[in-house]
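J.: compute the structure for the input listed below.
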Amino acid sequence: MSKKIILLVEDNRDDEELALMAFEQSGIVSEVVVVRDGAEALDYVFGAGRHANRALSEMPTVILLDLKLPKIDGLEVLRRLRAHEQTRFLPVVILTTSKEEQDLINSYSLGCNSYVRKPVDFTEFISTARQLGLYWLRLNEALAV
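T.: As a prediction, the model looks like this:
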């Protein structure tokens, strides 16, 4: 069985900590890789920059992608992922605080698999992150590329 990797693209350290806590509490046996901007997310996925020695045969099982990121925003990250044959079908969940209808439309237009607004409430955030991890790592049937 291949390793289940969550790529968490999140520049807010509080949200990162809550997500990691939720994954741990849910018993999801997985590796969580955290990157803090869009450029590093692309470097990780494509094995460039400080991730140049990463085994490209081990792609993330799911990418949890914030929209409002430094360097390269989440929509541009999604656009670039969908433009490449090797990453076209990687599950990408937009996980954002944005309430902008256009962000929702643009995310689905670019091929996100799901769009989730981050709850403000601590307990709801933990529950949401736990459910995302369980669904994408245990229930979802991923396309092998």
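J.: from here on, just use CA atoms for contacts and neighbour counts.
T.: Fine.
J.: which residues touch Lys71?
T.: Counting by Cα atoms under 8 Å, 6 or more residues apart in numbering, Lys71 makes contact with 37-39.
J.: in TSV: those residues, plus secondary structure and distance to Ser26.
T.: What follows is these, written out as TSV (DSSP: H, G, I helix; E, B strand; the rest coil; distance: Cα to Cα, whole Å):
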residue	secondary structure	distance to Ser26
Asp37	coil	26
Gly38	helix	27
Ala39	helix	29
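J.: now the second one, please; I'll put the structures next to each other:
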Amino acid sequence: MVSNISRVLLVEDNPAHAKLMMRTLNEFAQSMAIDHVTDGEAALAYLFQTGPYERKQQLPHLVLLDLRIPKFDGLTVLHRIKQDPVLKQIPVVILTTSDADSDVRGATDRFANSYLVKPIDYSKFANLMRSIGAYWTELNRTPTA
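T.: Take a look at the predicted model:
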């Protein structure tokens, strides 16, 4: 399997969700680096390489972003990503519990690459993450840096 994804930024404040996401994504690409932050402020610091993240890592090739996160919500983070000339090239997948039309519209208006609702059922959630892993590591292609 050839993957065009080598680094993922996971923005998720629920520890159980984060653990499941990281475990299932690593099933597809064990060499994939997954960096996890729990709030919007940390996500923006990571992406803009400021504060504790200044020049410490390469930019991610994919962002998995929850909408309901502390400090700055996911829509704010998404807006900031897609307004930046460098960061806007990074695919952003919204992974949230909200299926509200206003959230879907808000995410698509801000150029989210995908909007997925997390199932409540554990096995369905695991299957969703496996599908995401398969899609982003095996099927989808993005431009090289």
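J.: what does the superposition give as a TM-score?
T.: Between these two chains, after superposing, the TM-score reads 0.91 (TM-score structural alignment, normalised by the length of structure 1); 143 aligned residues with a Cα RMSD of 1.7 Å.
J.: and the residue in structure 2 that Val32 of structure 1 lines up against, which of the three is it?
T.: The equivalent of Val32 of structure 1 in structure 2 is Ile34 (alignment by TM-score structural alignment). Ile34 of structure 2 falls in the strand class when you classify it by DSSP: H, G, I helix; E, B strand; the rest coil.
J.: buried among the contacts of Lys71 of structure 1? Make that a PyMOL selection.
T.: This is how PyMOL selects the buried members of these, with burial counted by 16 or more other Cα atoms under 10 Å:
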select buried, resi 37+38+39
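J.: the match of Val32 of structure 1 against Leu10, yeah?
T.: Yes. Look at Ile34 of structure 2 against Leu10 with Cα atoms under 8 Å: they come within range, at 6.8 Å.
J.: neighbour-wise, which of these two wins?
T.: Under the criterion of other Cα atoms under 10 Å, the comparison of Ile34 of structure 2 against Leu10 puts Leu10 first, with 23 against 19.
J.: and Val117 of structure 2, how far from Ala45 of structure 2?
T.: Distance check for Val117 of structure 2 against Ala45 of structure 2: by Cα to Cα, to the nearest Å, it reads 26 Å.
J.: returning to that earlier point: can you tell me the closest non-neighbouring residue to the match of Val32 of structure 1?
T.: For Ile34 of structure 2, the nearest residue in space outside its immediate sequence neighbours is Val8; the separation is 4.8 Å by Cα to Cα, 6 or more residues apart in numbering.
J.: what's the counterpart of that neighbour in structure 1?
T.: Applying TM-score structural alignment, one finds that Val8 of structure 2 aligns to Ile6 in structure 1.
J.: give me the element its match is part of.
T.: If you go by DSSP states H and E, Ile6 of structure 1 is part of strand 5-9.
J.: with structure 2 overlaid, how far apart is the helix or strand following that strand on average?
T.: Heading C-terminal from strand 5-9 of structure 1, the first helix or strand you meet, by DSSP H and E, is helix 13-25. When structure 2 is overlaid, helix 13-25 of structure 1 sits 1.3 Å from its aligned residues on average, using mean Cα distance after the TM-score superposition for structure 1.
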